[in-house]
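Undergrad: Curious how this folds, go ahead:
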Amino acid sequence: MGIFGIKRHEGAVWCVAWAHPKFGTILASSSYDGKVLIWREQHQNTTSPVAGSTWTKVFDFSLHTASVNMVSWAPHESGCLLACASSDGHVSVLEFRDNSWTHQIFHAHGMGVNSISWAPAAAPGSLISSNPAPGQQRRFVTGGSDNLLKIWDYNPESKTYNLSQTLEGHSDWVRDVAWSPSILSKSYIASASQDKTVRIWTSDASNPGQWTSQQLEFDTVLWRVSWSPSGNILAVSGGDNKVSLWKENLKGQWEKVKDIEE
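TA: The predicted structure follows:
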């Protein structure tokens, strides 16, 4: 395997994200230059073992007027969808369908959008419910410099994303959000903030519009939160150069199970 360098942005690149393999080898990148670029790997028609492949830019999205801080691909069951969070306060959703790219862009946070994360395609409780909800949901959560989290739902009739809920609790910028991939009886969203706290928001399948949160306190600003593939362990990173792992105990409280540092 060769090493490839791709340089098409005109500023710092903040985020890169792979699409699901069912759509091919596709990579999205976002930058301080306000652009989102989508790349596809093109295999060369040759028998040479060293010829390898090339990367071709297949879409250039440049309607944002400030830094694009994060890009996130939707679960593949929902289609080839890419959500983008920008400092201009807007969110855009790019969709590849019928061999072309389309987009939606809408205002989300007044002081800028720092992070974005999709919900699982299946509704919580669908694996254990005798009457699972039909179809696949398109939902995501955003975190902003207004200290808020916002949950957005797709309306298939109007074909728009609408604000369904605002979650308050942080006292400074929300730097990252992560929706747990678990589709058991509860939904979990983790948020990391400049206020030195992580909040874990929980919603029960029996009352999906009601969210409660548990606060985890740290001694430093926090940058990133990430769930394990099973959705039961949360990794947190911050300004102290450490990663800590957290897990919910049998009493419903989140406790630290490990610190990872050099």
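
Undergrad: C-alpha from now on. contacts and neighbour counts both.
TA: Fine.

Undergrad: Let me see the contact set for the residue at minimal distance from the centre of the chain.
TA: Centroid-nearest residue in the chain: S117, 2.4 Å away (criterion: CA atoms, centre = their mean). Going by CA atoms under 8 Å, 6 or more residues apart in numbering, S117 touches S72, F140, V141, T142, V177, A178, W179.

Undergrad: now those as CSV including secondary structure?
TA: As requested, these are exported to CSV (DSSP: H, G, I helix; E, B strand; the rest coil):
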residue, secondary structure
S72, strand
F140, strand
V141, strand
T142, strand
V177, strand
A178, strand
W179, strand
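
Undergrad: residue ranges of the helices in the stretch 151-262 of the chain, please?
TA: Read by DSSP state H, counting those that start in this stretch, the stretch 151-262 of the chain holds no helices at all.

Undergrad: Tell me the one of the contacts of S117 nearest A85?
TA: Nearest to A85 out of the contacts of S117 is T142 (CA to CA; 7.8 Å).

Undergrad: From S191, how far out is the residue nearest to the centre of the chain?
TA: Here S117 is placed at a distance of 10 Å from S191 (CA to CA, to the nearest Å).

Undergrad: Quick check: neighbours shared by the two?
TA: Counting by CA under 8 Å, 6+ apart, the contacts common to S117 and S191 are V177, A178.

Undergrad: Identify the residues contacting the residue lying closest to G89 once chain neighbours are set aside.
TA: Here the nearest residue to G89 in space, its sequence neighbours aside, is G112; by CA to CA, 6 or more residues apart in numbering that works out to 3.9 Å. Contact analysis of G112 by CA under 8 Å, 6+ apart lists S86, S87, D88, G89, H90, G144, S145, D146.

Undergrad: Quick check: closest non-adjacent residue to the second one.
TA: Yep, that's S87 we're talking about. Spatial nearest neighbour of S87, chain neighbours left out: G112 (4.0 Å); criterion: CA to CA, 6+ apart.

Undergrad: one more, for comparison:
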Amino acid sequence: MVSVLNSVDTCHEDMIHDAEMDYYGLRLATCSSDNSVKVFDLKNGSQSLVADLKGHGGPVWQVVRTSKIWKVIIWKELGEWTKWYEYSSHDSSVNSVAWAPHELGLILACGSSDGSISIITNNGDTWDSQKIQSAHSIGCNAVSWCPIVEPSFDAISNQRGGPVKRLATGGCDNLVKIWREDGDRWIEENKLEAHSDWVRDVAWAPAVGPPRAALASCSQDRRVVIWTSNDYSLDQIY
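TA: The predicted structure is shown next:
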């Protein structure tokens, strides 16, 4: 039996599209069609508003993104919440954002209806960006970072390789794609075809134990597909 533990009156003036809690369940962020992001402290069954962030000019579909003016805003808490960085290099709706695993540093991936994917990297005082052009022909709906696995050991150099940066994306072309960083560019590592309509979301399973990759994708075709392989490139699907 399911029961309601707590309810939060956000005082948003329009529909709420996303809500995210922190690891400890003590802080909640919400976003809405009223163009705002709100942050709440949750304690002892009650909530208090910590910040009301109004940097977007259109509905906020997911925490830290907007679709009307095609920009991504990164907020930072320094006593109070302030706008840290704004990225406006997409030509259409930004539909998905995802932070990379912490082992890779402060890196954000963004998928857009213009068909491209942006990789935004923090370098201390500055932010750099890369773009995968024409990643999905009609538009990208979802991005998900591959979990970090133990780097392989090179017996010739007697050194262990660095962590691999890898992404899964889903698009309006009905495809799921796997991308890997190769030097200063991103290459398409694999293309997975099973859906007959737009792919709305993708999500990697956490890495536990021996390498065994699992990726889930969901689509407007009313199906969820789980892809599994012994390799995170998903070259061999089981």
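
Undergrad: Which position in the second structure pairs with the residue nearest to G89 of the first structure?
TA: Matched across to the second structure, G112 of the first structure falls on G139, judged by TM-score structural alignment.

Undergrad: can you check N155 of the first structure too?
TA: Mapped onto the second structure by TM-score structural alignment, N155 of the first structure lines up with D182.

Undergrad: so how many other residues sit close to its match?
TA: 12 (other CA atoms under 10 Å).

Undergrad: of the contacts of G112 of the first structure, which stay in contact in the second structure?
TA: Mapping the contacts of G112 of the first structure onto the second structure (both residues aligned by TM-score structural alignment, their matches' CA atoms under 8 Å) leaves S86, S87, D88, G89, H90, G144, S145, D146 still in contact.

Undergrad: for the residues you listed, which one is nearest T65 of the first structure?
TA: Out of those, the member with the shortest distance to T65 of the first structure (by CA to CA) is D88, at 5.9 Å.

Undergrad: For that closest one, give me its contacts.
TA: By CA under 8 Å, 6+ apart, the contact set of D88 of the first structure is H64, T65, A66, S67, M111, G112, V113.

Undergrad: make it 7 Å
TA: D88 of the first structure makes contacts with H64, T65, A66, G112, as judged by CA atoms under 7 Å, 6 or more residues apart in numbering.

Undergrad: If you rank those residues by neighbours, which is first?
TA: Counting neighbours by other CA under 10 Å, the top entry in the contacts of D88 of the first structure is G112, with 24 neighbours.

Undergrad: picking that back up, format the kept ones among the contacts of G112 of the first structure as CSV; extra columns: secondary structure and distance to S164 of the first structure.
TA: Converted to CSV, these look like this (DSSP: H, G, I helix; E, B strand; the rest coil; distance: CA to CA, whole Å):
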residue, secondary structure, distance to S164 of the first structure
S86, strand, 20
S87, coil, 21
D88, coil, 21
G89, coil, 17
H90, strand, 16
G144, strand, 16
S145, coil, 19
D146, coil, 17
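
Undergrad: how far away is the counterpart of R212 of the second structure in the first structure from S72 of the first structure?
TA: Aligned counterpart of R212 of the second structure in the first structure: K186 (TM-score structural alignment). Distance, K186 of the first structure to S72 of the first structure, by CA to CA: 22 Å.

Undergrad: Likewise for V243 of the first structure?
TA: Separation of V243 of the first structure from S72 of the first structure (CA to CA): 22 Å.

Undergrad: who has more neighbours, these two?
TA: Neighbour count, other CA under 10 Å: between V243 of the first structure and S72, S72 has more, with 23 against 17.

Undergrad: which one in the second structure is aligned with that one?
TA: Using TM-score structural alignment as the criterion, S72 of the first structure maps onto A98 of the second structure.

Undergrad: now swap in W173 of the first structure and tell me
TA: Matched to the second structure by TM-score structural alignment, W173 of the first structure sits across from W198.

Undergrad: Its match: how many residues sit nearby?
TA: If you count neighbours by other CA under 10 Å, W198 of the second structure ends up with 22.

Undergrad: What are the neighbouring residues in contact with it?
TA: By CA under 7 Å, 6+ apart, the contact list for W198 of the second structure reads G171, C172, D173, N174, S219, Q220.

Undergrad: Quick one: those residues as CSV, columns for distance to V149 of the second structure too.
TA: Compiled in CSV, the contacts of W198 of the second structure are given as follows (distance: CA to CA, whole Å):
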residue, distance to V149 of the second structure
G171, 26
C172, 29
D173, 29
N174, 28
S219, 28
Q220, 31
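
Undergrad: Most neighbours out of these, which is it?
TA: In terms of neighbour count, G171 stands highest of the contacts of W198 of the second structure at 28 neighbours, by other CA under 10 Å.

Undergrad: Next, the contact list for it, please.
TA: Applying CA under 7 Å, 6+ apart to G171 of the second structure gives the contacts H136, G139, C140, N141, A142, W198, V199, R200.

Undergrad: let's see it at 10 Å
TA: Contacts for G171 of the second structure (CA atoms under 10 Å, 6 or more residues apart in numbering) come out as 111-113, 115, 135-143, 177, 197-202, 219.

Undergrad: Buried ones from those residues, can you make that a PyMOL selection?
TA: Selection command for PyMOL covering only the buried members of the contacts of G171 of the second structure, criterion 16 or more other CA atoms under 10 Å:
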select buried, resi 111+112+113+115+135+136+137+138+139+140+141+142+143+177+197+198+199+200+201+202+219
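
Undergrad: list the ones among the contacts of G171 of the second structure that the first structure also has?
TA: Contacts from the contacts of G171 of the second structure that recur in the first structure, judged by both residues aligned by TM-score structural alignment, their matches' CA atoms under 10 Å, are 111-113, 115, 135-143, 177, 197-202, 219.

Undergrad: now Q210 of the first structure, nearest residue through space, not along the chain?
TA: Leaving out its chain neighbours, the residue that sits closest to Q210 of the first structure by CA to CA, 6+ apart is S203, at 5.9 Å.
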